[in-house]
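In: build me a model from this:
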Amino acid sequence: MKKFMDRDFLLETETARRLFHDHAENMPIIDYHCHISPQEIAEDHHFKSISEVWLGGDHYKWRLIRANGIPEEKVTGQTATDWEKFEEYAKALSKSIGNPLYHWSHLELQRYFNIMTPLNEKTAKEIFKICNDKLKESDMGVQGIIRKSNVRVICTTDDPADDLKWHQKLQEEQSCSAKVYPAMRPDKLMNIDKIGYAAYMKRLSNAAGVPIKTMADIRRAMNTRIDFFEKMGCRATDHALEYVFCREADEEAVNVIIAKGLSEQAVTQEEIEIYKTAVLTYLAGEYSKRGWVMQIHYATLRDNNTKMFKKLGPDTGFDCIAEGNCGKGLVAFLDHLNERDILPKTILYSGTPSDNALIGSVIGSFQGTEACGKIQQGAPWWFNDTKQGMIDQMTSIANFSVFGNILGMLTDSRSFLSYARHEYYRRILCNWIGSLVENGEYPDDMETLGRLVENICYYNAAAYFQFKL
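Out: Now for the predicted structure:
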C-alpha cells in the first residue's frame, strides 16, 4: 500500500516521478486568473486563524459543510467561532473521499504548515492550534505565502471602474515578490438585464469622465479605462456568460436598448443578446489591438437558491453546471470577430465537462499566427477542477489539438493558500504524460519531455500573455 500523500503522491510511474521532481515541481507559478484581494497583498495581510484563510470566502468549502447538514451559522455566520467553523469543515472533509478538496486541503497543510497528519474530527483541535501558531509568524502574511509559493505573476479580477489604487501601491513599493497585475472583468457593463445596471453605468461614467447614453459613449468611456488598465500592466480580460451567442444589429437598435437599460425598463432576451454582442465585438477589437487575452467562462447557472441569494448575496456557493449546448453560438461569435480581423487571443472555459470535445474541435478552426495556440481551451474550471476532470480534459485536448501549447493551471480562487492547486495539477499532468511514455505511446526522450512539462507549467503562459516579468 502506498503512503498517504507522500513525496510521490499521484506519480505512478518512474517517468512521472522524474518529470515532476526534475522539471515540474520547482517551476514558478503564473496565476493568470484568480479572485484574491489586491488590498490584502498590498497590506501584507496576516490572517488571525486558519478559519479566516480557509473559510473566510471559499464557497467550495462552504458547499462541503452545508452538504453535511450543518446550519448556515456555522458556515458563514457571524456568531459562530473560528473553531466551530473549522471543526465542521474537518468533520465534512473526513467523509469526502475522492473530492479534490480533500487533496487540496492536505497539500496546503503539508506545504504551508508542515502538517502530515490527516485532518479529521479527532485531529482537528491539534491541527487548528498548529496552524494558528504558524500564522502568527512574520513570514506567514500574504506576501510571505506568495513568496513561499514561488509565484511570479498574479492577475486579480477587476472592474473597469476600479481605481486600481492597490495595484498602484504595489508597483510603487515593490514589496511583493510577484508582479500583481489587474485583469479586466466588465460583467457589470455587460449585464443590462440585471438590477443595478443604470447605477453602474453612472459609476463607469464618473470613472471615465464621459457621460454615457449611447454605444458611442460606451466606446469612449471604455477606451479611457482600457488605456488606464494597460498602463497598469493589464494583459488579460474575463467575461462570464451563461451561454455564447452572436446576434448582430445596427447601432441605432443598440442605442434604443441602452436607453431602456439606463431608464431601468425590462429588456427582452433578444435585446440582451444584441446589446452584449455589440459590446463584446467592440471590446474584442480593443483587446486584439493591444495583444490582450480574452477569457470567456460559460455554461454555469449562478445563484440558484433564491432564498440564500437574498440572505448572503452572489458567489456564496449556490451555483451549478449549465447545459453548454451553444456550439453554434460559439462558432458564430468567433467567426464574427475573425471576419473583421479583430479576434484576439482567446481562452474558452466551459462549466460542463461535456463541452471538452466541442471546444477542442472549435479552437482548431480559428488559430492564427499571433501565438502558439492563439485560441485555447482553458484550465479545468470550477466543476471540472477535479482529478478526473483534469485527466479527461488533458486526454481530450491531446486528441484534438497540440497538447504542448496548453497554458497550465490557475487557481480561480479567493484563498491565498490555493497555490497548492498548481502542484496538484502538475502531479496529474506528469502522471498522465508518464503513462503514455511507459506504454510506448511516446518516446522516452527526457530532454523533450522535460521541456514540454516546463513549458506547460510556466513558459507557455509567460509567452502567451506577454507579461513584464
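
In: C-alpha only now, for contacts and for neighbours.
Out: Will do.

In: all strands of the stretch 301-450 of the chain, in order?
Out: Here the stretch 301-450 of the chain has its strands, by DSSP state E, counting those that start in this stretch, at 320-321, 345-350, 375-377.

In: neighbouring contacts of the shortest one?
Out: Looking back up the chat, that one is strand 320-321. If you take CA atoms under 8 Å, 6 or more residues apart in numbering as the criterion, strand 320-321 is touched by 299-302, 304, 351-352, 383.

In: swap in the last one?
Out: Residues outside strand 375-377 that contact it (CA under 8 Å, 6+ apart): 345-349, 359-360, 363-364, 366-368, 397, 406.

In: kindly report the same for the longest one.
Out: Strand 345-350 is contacted by residues 288, 291-300, 324, 356, 359, 370-371, 374-381 when judged by CA under 8 Å, 6+ apart.

In: how about a cut-off of 6 Å?
Out: Under the contact criterion CA atoms under 6 Å, 6 or more residues apart in numbering, strand 345-350 has outside partners 293-299, 374-378.

In: in terms of secondary structure, what does the longest strand belonging to the chain contact?
Out: If you go by DSSP state E, the chain has its longest strand at strand 151-158. The contact analysis (3 or more CA pairs under 6 Å, 6 or more residues apart in numbering; DSSP states H and E) places strand 151-158 against strand 29-31, strand 179-184.

In: in TSV: those, plus distance to F9.
Out: TSV is the format used below for those (distance: least, CA to CA, whole Å):
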stretch	distance to F9
strand 29-31	20
strand 179-184	30
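
In: here is the second sequence; please produce its structure so I can put it next to the first one:
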Amino acid sequence: MSDWTLHPDRALPADPATRPVAREIYETTRDLPIVSMHGHVDVAAFADDTPFGDPAQLFVVPDHYLTRMLVSQGTPLPALGVGPEGAPGLEKDPRAIWRRFCEGWKHFRGTPTRYWIEHELVEIFGITRRPSAETADAIYDQLAERLEDPAFRPRALLDEFRIEVIATTDPAWSDLAQHQRLAQELKGLDGTGTPGSARVLPTFRPDPLLHPARPGWRDDVARLATASGIEIGGYAAYLDALRERRRAFVAAGGTATDHGHLSADTTPLPDDVAAELFARALARGEVTAEENAAFSGHMLFQMAAMSCEDGLVMQLHPGVLRDHDPERFATFGPDKGYDIPVVTEYANGLRPVLNAFGHAENFRMIAFTVDEDVYSRELAPLAGVYPALRLGAPWWFLDEPDAMRRFREAATGTAGFSNTSGFVDDTRAFCSIPARHDLNRRVDAGFLARLVVEHRLELDEAVDTAADLAYHLPKKAYAPPSA
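Out: Predicted coordinates:
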C-alpha cells in the first residue's frame, strides 16, 4: 500500500475554470500567521509547557466533536476514556482508546472532524498510514514518539503553527496569574517579544454568574466576591464586582468577553426589578425559569454597557441547548457532545443593545449563530448597518466546508466582507488549530475565485480580500474600538 498523502487541492472548487484561480488565491494566504481569537485551549498548557499526554489524551478524550460521533455508533463514553473516576467501564488504557477511534475512522467520512484530524496526522505528525484497526498500534507508537520530542511542546508549536496570538476562555474569577507570567515569558513569532506584549490573551467568560437558576450559582457569586475583593451583599455590589474583574482581564491583556446564552435576548429590566430578583436568588435560591431568562437577558445588556466603559469586545454565542441529555450530564458533566442547536431570533433580541450602543464609538459586538437561516434574514442586515456589530464566522456545527460556503453566499451581499470578524476556531484541541484555519482559507479562496471567474471581482481584489479574511479582519475585529 502506498503512503497516505493529502491532495494539495482538497476543499478547493472542483470546477476546472475556478480551481486554478482558487489555488492562486489560497497560496497567498496559506502561510499567513494565525490569529486565534476565540478558543478553549487551557492557558496552563502554555504556562507549564509540559509535554502533551498520550495520543488518546491529545486527540480523543477531550474532543467532543470526535467522541459524539463514536457515541452515535454505539461506543459509550467510558470506553473512550470519558467519565469520572470510578465510572463503570471507564477505559484507562490509552492504546485501547486509540484503537477504538481508529476502528471507527469510517464514521468520520465527509465530516470536518476527518479533515482536521487528517491534517494533524499527516501535516503535523508525519503519519503515512490511514487510521484503521490494522494500523492503530503503529500510528499510536509513531505519535507517542513524536510527543516526546521537545519540538512538540505547546510553546514550540505556537511558532510551528505560526500562531501570532491566541485567546483562551477564562472564568470571571480566574486569578490570571498564568496569563501575567506568559506575558513576561513568551516571545512573538519574530523572537523579539517584549515584556507585557501578551501572545496568549485571556477572555472574560461570566456565563455561570449571569443565570441565577443555574446549579451552583450562589457558590460562583462567592467566587466572584473573593476574586474581586468586593463583598457581594446585593445587586449593586454584584455589578461592581463584575466591573472589577473585567478591569483585571484588561490589565492582563484581554480584549474580549464571551457569552454563551441560550437566547440572544438583551432586554434590560428596571433596576429595582433586577435588584429584587438578585436579592431573592442570593438569599434563598428562589428564581423561576422565566425570571432566570429575563435576568440573563438583562445582564447581557449590562455586559454591553460595561463594554462601552472598558472597551472589551463582546462576543455572543447563543442558540445552543446545552446538555440535552440530563442523565449524561449528571454522569459525565458538560461539553460531552450533547449540546444541540435551536432556532434563534436576533432582530428583536439584539434591538435593545443595538439601539442603545450600536453607534457608540467604544462598543463592538460580534454575533455568532448555529442557526444559519438567520444569516441572510437577520444577522447580515444588522451587521450591514450598525457600526458596532460584526458578523461572526460559522461556528461549531457550521464550521464545515459546505456551511462555510453557504455563509459567504448568504451574508456577503448584505454585509460585505468588512462587516465580518474573520475566522475563529473555537477549539479545545490545540493541534487542530492550523487545520481549521487552513480549511477556512481554502473555502474562502474558492468563494473568492468564483467571484473572479464570474467577473464580479478582479483577481488583485480577491487576493487582498483573502488576506483580510484570514488575518487582518480578526485582528481588527478583536481590537478594542479605541485601539
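
In: so what number do they get for TM-score?
Out: With the length set by TM-score structural alignment, normalised by the length of structure 1, the two chains reach a TM-score of 0.92; 457 aligned residues with a CA RMSD of 2.2 Å.

In: picking up where we left off before, just how off-centre is the longest strand of structure 1 within its chain?
Out: Strand 151-158 of structure 1 sits 10 Å away from the centroid of its parent chain (CA atoms, centre = their mean, to the nearest Å).

In: circling back: which pair in the contacts of strand 320-321 of structure 1 has the greatest spatial separation?
Out: N304 and T352 (16.3 Å; CA to CA).

In: okay, these two: which has more neighbours?
Out: Between N304 of structure 1 and T352, counted using other CA atoms under 10 Å, T352 has the larger neighbour count: 22 against 13.

In: mind telling me what that one corresponds to in structure 2?
Out: Alignment note (TM-score structural alignment): T352 of structure 1 maps to D371 of structure 2.

In: picking that back up, comparing the strands of the stretch 301-450 of structure 1, which comes out most buried?
Out: Of the strands of the stretch 301-450 of structure 1, the one with the most neighbours on average (mean count of other CA atoms under 10 Å) is strand 375-377, at a mean of 26.

In: where in structure 2 does that one fall?
Out: Mapping strand 375-377 of structure 1 onto structure 2 (TM-score structural alignment) gives residues 389-391.

In: so what does R428 of structure 2 match up with in structure 1?
Out: In structure 1, the residue matched to R428 of structure 2 (TM-score structural alignment) is R414.

In: what about its match, distance to I50 of structure 1?
Out: 14 Å (CA to CA, to the nearest Å).

In: so where is the helix or strand where M294 of structure 1 lies in structure 2?
Out: Secondary structure from DSSP states H and E places M294 of structure 1 in strand 293-298. Counting by TM-score structural alignment, strand 293-298 of structure 1 lines up with residues 313-318 of structure 2.

In: show residues contacting that stretch.
Out: For stretch 313-318 of structure 2, the external contacting residues (CA under 6 Å, 6+ apart) are 256-264, 364-368.

In: also stretch 157-173 of structure 2?
Out: Against stretch 157-173 of structure 2 from outside (CA under 6 Å, 6+ apart): 33-41, 189, 199-206, 224, 227.

In: what stretch of structure 1 does it fall on?
Out: Stretch 157-173 of structure 2 covers residues 145-161 of structure 1 once aligned (TM-score structural alignment).

In: residues of that stretch that come out buried?
Out: Using 16 or more other CA atoms under 10 Å as the test for burial, stretch 145-161 of structure 1 gives 145-147, 149-161.

In: how about stretch 113-128 of structure 1?
Out: Neighbour counts using 16+ other CA under 10 Å place 113, 115, 118-121, 124, 127-128 of stretch 113-128 of structure 1 among the buried residues.

In: how distant is that stretch from the center of its chain?
Out: Centre-to-centre, stretch 113-128 of structure 1 and its host chain are 28 Å apart (CA atoms, centre = their mean).

In: which residue lies farthest from the center of structure 1?
Out: E252 (35.8 Å; CA atoms, centre = their mean).

In: quick one: map that one onto structure 2.
Out: Checking TM-score structural alignment: E252 of structure 1 goes with D272.

In: check structure 1 and tell me which residue is nearest its centre.
Out: For structure 1, by CA atoms, centre = their mean, the most central residue is D412; offset 2.7 Å.

In: so that residue sits right up against C34, yeah?
Out: Yes - counting by CA atoms under 6 Å, D412 of structure 1 does reach C34; the two are 4.0 Å apart.

In: with adjacent residues omitted, what lies nearest to the equivalent of V43 of structure 2 over in structure 1?
Out: Residue correspondence to structure 1 (TM-score structural alignment): V43 of structure 2 is matched to P38. Distances taken as CA to CA, 6 or more residues apart in numbering put W166 closest to P38 of structure 1, at 5.8 Å, once the chain neighbours are dropped.

In: so the one you found touches E40, yeah?
Out: No - using CA under 6 Å, W166 of structure 1 is not in contact with E40, being 8.8 Å away.

In: and the helices in the stretch 1-150 of structure 1, which stretches?
Out: Ranges of helices within the stretch 1-150 of structure 1 are 14-19, 38-42, 50-55, 59-67, 82-94, 100-113, 124-135, 142-148, based on DSSP state H, counting those that start in this stretch.

In: so which of those gets nearest I192 of structure 1?
Out: I192 of structure 1 sits nearest to helix 59-67 of all these, at 26.3 Å, using CA to CA.

In: how big is the offset of stretch 421-437 of structure 1 relative to structure 2?
Out: On superposition with structure 2, the mean distance recorded for stretch 421-437 of structure 1 (mean CA distance after the TM-score superposition for structure 1) is 1.0 Å.

In: can you pull the buried residues of stretch 58-68 of structure 2?
Out: Applying a neighbour-count criterion of 16+ other CA under 10 Å, one finds 58-68 buried in stretch 58-68 of structure 2.

In: please apply the same query to stretch 313-328 of structure 1.
Out: Within stretch 313-328 of structure 1, the residues scored as buried using 16+ other CA under 10 Å are 316-324, 326-327.
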